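Chemist: Predicted model follows, preceded by the sequence.
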Amino acid sequence: MSDPSAVGTADASTIVPASRPVPYDPELEPGLVAFLDLVERIPLRPETILANRAHFATIIPPIEQQVAGVPVEWEDRLIPGPPGAPDVAITIVRPVDAVPGAPGVLGIHGGGQVLGTRFFGTGELIDLAVRHGVVGVAVEYRLSPEHPGTAAGEDCYAALVWMAQRAAELGVDPERLLVSGASAGGGLSAAVALLARDRGGPRLAGQLLNCPMLDDRNSTPSSRQYDGIGAWDRNNNDTAWDAILGEDRFTDRVSPYAAPARATDLSDLPPAYIEVGAAEVFRDEAVDYATRIWATGGAAELHVWSGAYHGFSGFSPDAIVSRAAVEARDSWVRRVLRLR
């Protein structure tokens, strides 16, 4: 399944020998070591997906602990899933002093579409609620390989539709809806933006794609530079995409709602914020996605952070580059959501 020569529709010119990896920012290295010690105890391979899920479940604190002492409130709900699919669990996070007409953010968690729960991403929503009065919805999408293909993207899109339809009940301005996620969550956020465009669905103010997982082909220079090293390496990526796509991987049967880099048309999308580390596997596919949006006349803001590993700002928050990344991200959010 992970044979790099079987690239299907991928341009053969993208198949390049591995080169030396871009070095890490020295200030980030302690955080990377701590990250790897936390998450890499069980290498992610097809036979270890379940073990990794169990391990990751011990890492993220429960929502009760995440909100302790913070002026937010939260509630869990079950909402209708995609047609013919099960209901979807969500968690709503809002400030205790929420006011009508607040901006709304659909938060989509990472984990390669094979790991994690919605509570991986509630930290971002709690922060946005406190600082900007945002009402957030974290979505529990189905995981692969049990639910492969577009199942995860469809669940996330169903949550967006529900959020838009219940905007008044939630106290949300339907003209200020943002979809946001990191890693797999970034890729799924891109998929939701494509689905909303193609189905005439809710109008999004923007799509925040943080170190997004976009392309199943794993054939870029950066995907080869980080083979066996880094917070999410080439082997993890192969494991995840094999689980998501099965025998369809590397073929023209791959849906852009599963792997957004496969979309042939990136026009008429909501403004995109795309950030990625220069020292990580997703660097080149993220740059390419922004470039292709610009080629259609679309709006995209791209940040490639020098020496940064996958997920760096969360695990090395005090580093200068991390603080710069958070500030740039916040600036974009304030602009697209029209916040003061």
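Modeler: Arrived safely.

Chemist: going forward, measure contacts between C-alpha atoms and count neighbours the same way
Modeler: Noted.

Chemist: Can you tell me the closest non-neighbouring residue to S180?
Modeler: Spatial nearest neighbour of S180, chain neighbours left out: L208 (4.5 Å); criterion: CA to CA, 6 or more residues apart in numbering.

Chemist: ok so that neighbour is a helix residue?
Modeler: No - assessed by DSSP: H, G, I helix; E, B strand; the rest coil, L208 does not belong to a helix; its assignment is strand.

Chemist: That one - how many residues pack around it?
Modeler: 29 (other CA atoms under 10 Å).

Chemist: got a list of what it touches?
Modeler: Contacts for L208 (CA atoms under 8 Å, 6 or more residues apart in numbering) come out as L178, V179, S180, G181, G186, S189, A272, Y273, I274.

Chemist: Isn't P46 up against A243?
Modeler: Yes - with contact defined as CA atoms under 8 Å, P46 reaches A243; the gap is 7.4 Å.

Chemist: who has more neighbours, the two?
Modeler: The residue with more neighbours, out of P46 and A243 and counting by other CA under 10 Å, is A243; that gives 25 against 15.

Chemist: Please identify the helix or strand for the more buried one.
Modeler: Assignment of secondary structure by DSSP states H and E places A243 within helix 234-245.

Chemist: tell me the residue furthest from the middle of the protein?
Modeler: Relative to the average C-alpha location in the chain, and by CA atoms, centre = their mean, no residue lies farther out than D97, which sits at 28.4 Å.

Chemist: Can you get me a residue count around the closest residue to P317 other than its chain neighbours?
Modeler: Counting by CA to CA, 6+ apart, R323 is the residue found nearest to P317 once chain neighbours are left out, at 6.5 Å. Residue neighbour count, defined by other CA under 10 Å, stands at 14 for R323.

Chemist: How about V172?
Modeler: Residues contacting V172 under the criterion other CA under 10 Å number 24.

Chemist: Check which residues of the longest helix seen in the chain are buried.
Modeler: Counting by DSSP state H, the longest helix found in the chain is helix 320-336. Neighbour-count burial for helix 320-336 flags V321, S322, A325, R329, W332, V333, V336 (criterion: 16 or more other CA atoms under 10 Å).

Chemist: Count the neighbours of the closest residue to the first one other than its chain neighbours for me.
Modeler: What it means is V321. Ranked by CA to CA, 6+ apart and with sequence neighbours excluded, the top spatial neighbour of V321 is W305, at 7.1 Å. W305 has 19 neighbours, counted by other CA under 10 Å.

Chemist: gap between W305 and G277?
Modeler: As for W305, its distance to G277 is 5 Å (criterion: CA to CA, to the nearest Å).

Chemist: another structure for you, compare them:
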Amino acid sequence: MTEADFRRFVDPELRPLLDRLGPPSLDLASLPEARAKRQPPPGMKDTLPVLTAARLIPGMPDDPDVRVLVVEPAAASDTPRPAMLHIHGGGFVMGTPDAMSPMLRRWALELDCVIVSVEYRLAPEHPFPAPLEDCYAALIWMAENAAFLRIDPTRIGVAGESAGGGLAAGLALLCRQRGGPALAFQNLQYPMLDDRTVLAKPTIPGGGAFLWTPEMNVVGWECYLGIRPGGEGISPFAAPARAASLESLPPAYIGVGSIDLFLREDLDYATRLMQAGVSVELEVFPGAFHAFELEPRAGVSIRSSTRRLDAMRRAMRLHRPD
């Protein structure tokens, strides 16, 4: 079947996005162009009462400094706010916090929280573990500077999309292993969790046909791992689905489209989290492909945004037990 044949499985409100974006593709030769397209438009502004500031923070020992965006409501708060470490997507090879700024500014206002979005180093120039270590450095900085940031250190969570969701899940595992800051929640939107997906063919009609294809998945994982994906010896901190145990991880929200290439690995991860006694909220959105929220006016995108925000709002109210 061709891509055109698979379109009948796509939510009708999402089909115009496919026409605008054209056929998906990614290789090393086209990577600079793909990265350039992910930059925010110049002069992009909004009128939300939200403050956004870029900072350079210390990286992990022997690593360079890490750039972060700190996003917070402009209004002062009488009490420390909950906080979120946000990790952008882009297949491990592209993306910036700045391109996500409009969404993060809305989140900060609607959730009344402080958001730190990390500009981690990108593969292939900086393969695993460099991107994950940058995320860990940002989390350490948040916890150690809770008073300066006016945040509640017991209510710091992590959120990410696609590769950012995979890094968020890997960060939760890394915090557990290192005894790092305790995360209050992990909010994973169509997370990229399992390099072994490159060895399998999609079993759902239309799965992986749009936006992020099996061919692109190979490129992303090869760049991140520095070796051919799917083999033995891959770290579970790079591919969280490989973790032997998912016990004692923070509560999770996982959202994914029904024709996303990552559907199977995300469903499997959600199931394993539940089997490990972790609270999981799982949403599967019919007719939605990877990164479907690029069409924000579609009903399915609005539902996804509402449910994801609601999950974060509820998680932020909870204090972890002493």
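Modeler: Nice, I can see it. On a predicted model such as this, the values are computed, not experimentally measured, just so you know.

Chemist: just to revisit the earlier point, can you pick the most crowded of the contacts of L208 of structure 1?
Modeler: S189 (34 neighbours).

Chemist: for the corresponding residue of structure 2 for it, helix, strand, or coil?
Modeler: Correspondence of S189 of structure 1 to structure 2, assessed by TM-score structural alignment: A168. Local secondary structure at A168 of structure 2 is given as helix here, using three-state DSSP.

Chemist: residues in contact with A168 of structure 2?
Modeler: For A168 of structure 2, the set of contacting residues under the criterion of CA under 8 Å, 6+ apart consists of I87, V158, A159, G160, Q186, N187, L188.

Chemist: what angle do the longest helix of structure 1 and strand 206-210 make?
Modeler: Put simply, helix 320-336 of structure 1 runs at 170 degrees to strand 206-210, going by axes from the mean of the first three to the mean of the last three CA atoms, to 10 degrees.

Chemist: still on that earlier bit, how about the residue nearest to S180 of structure 1, what's its partner in structure 2?
Modeler: Under the alignment (TM-score structural alignment), L208 of structure 1 pairs with N187 of structure 2.

Chemist: just L178 of structure 1 next, same as before
Modeler: In structure 2, L178 of structure 1 lines up with G157, judged by TM-score structural alignment.

Chemist: Ok, Q165 of structure 1 next?
Modeler: Under the alignment (TM-score structural alignment), Q165 of structure 1 pairs with E144 in structure 2.

Chemist: same question, F119 of structure 1
Modeler: Matched across to structure 2, F119 of structure 1 falls on D98, judged by TM-score structural alignment.

Chemist: so V287 of structure 1 sits in a strand?
Modeler: No - the assignment for V287 of structure 1 by three-state DSSP gives helix, which leaves it out of any strand.

Chemist: quick one: it and E275 of structure 1, what's the gap?
Modeler: In this structure, V287 of structure 1 and E275 of structure 1 are separated by 9 Å, where distance is defined by CA to CA.

Chemist: Which one of those two is surrounded by more residues?
Modeler: The residue with the greater number of neighbours, taking V287 of structure 1 and E275 and applying other CA under 10 Å, is E275; the counts read 26 against 16.

Chemist: quick one: contacts for the more buried one?
Modeler: Residues near E275 of structure 1 by CA under 8 Å, 6+ apart: L209, N210, C211, P212, A286, L302, H303, V304, W305.

Chemist: quick one: contacts for the fourth one?
Modeler: To tie it back to what came earlier, the one meant is P212 of structure 1. P212 of structure 1 makes contacts with G181, A182, S183, A184, G185, G186, G187, I274, E275, V276, F282, A286, as judged by CA under 8 Å, 6+ apart.

Chemist: now swap in the fifth one and tell me
Modeler: Residues near A286 of structure 1 by CA under 8 Å, 6+ apart: C211, P212, L214, I274, E275, V276.

Chemist: how about a markdown table for those residues, with secondary structure and distance to I92 of structure 1 added?
Modeler: Listed next are the contacts of A286 of structure 1 as a markdown table, based on DSSP: H, G, I helix; E, B strand; the rest coil; distance: CA to CA, whole Å:
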| residue | secondary structure | distance to I92 of structure 1 |
| --- | --- | --- |
| C211 | coil | 24 |
| P212 | coil | 23 |
| L214 | coil | 27 |
| I274 | strand | 25 |
| E275 | strand | 26 |
| V276 | strand | 27 |
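
Chemist: Of the residues you listed, which are reproduced in structure 2?
Modeler: With the contact criterion set to both residues aligned by TM-score structural alignment, their matches' CA atoms under 8 Å, the contacts of A286 of structure 1 that also touch in structure 2 are C211, P212, L214, I274, V276.

Chemist: which residues touch the closest residue to the first one other than its chain neighbours?
Modeler: Spatial nearest neighbour of C211 of structure 1, excluding adjacent residues (CA to CA, 6+ apart): V276 at 4.4 Å. Residues counted as contacts of V276 of structure 1 (CA under 8 Å, 6+ apart) are N210, C211, P212, F282, R283, A286, H303, V304, W305, A308, H310.

Chemist: Now check structure 2 for the residue matching V276 of structure 1.
Modeler: Looks like V276 of structure 1 aligns to V256 there (TM-score structural alignment).

Chemist: measure its match to P286 of structure 2 for me?
Modeler: Separation of V256 of structure 2 from P286 of structure 2 (CA to CA) stands at 9 Å.

Chemist: again with T197 of structure 2
Modeler: Distance, T197 of structure 2 to P286 of structure 2, by CA to CA: 21 Å.

Chemist: now do M274 of structure 2
Modeler: If you go by CA to CA, the gap between M274 of structure 2 and P286 of structure 2 works out to 22 Å.

Chemist: what's the answer for S25 of structure 2, then?
Modeler: In terms of CA to CA, S25 of structure 2 sits 24 Å off from P286 of structure 2.

Chemist: Ok, N217 of structure 2 next?
Modeler: With distances defined as CA to CA, the gap from N217 of structure 2 to P286 of structure 2 amounts to 22 Å.
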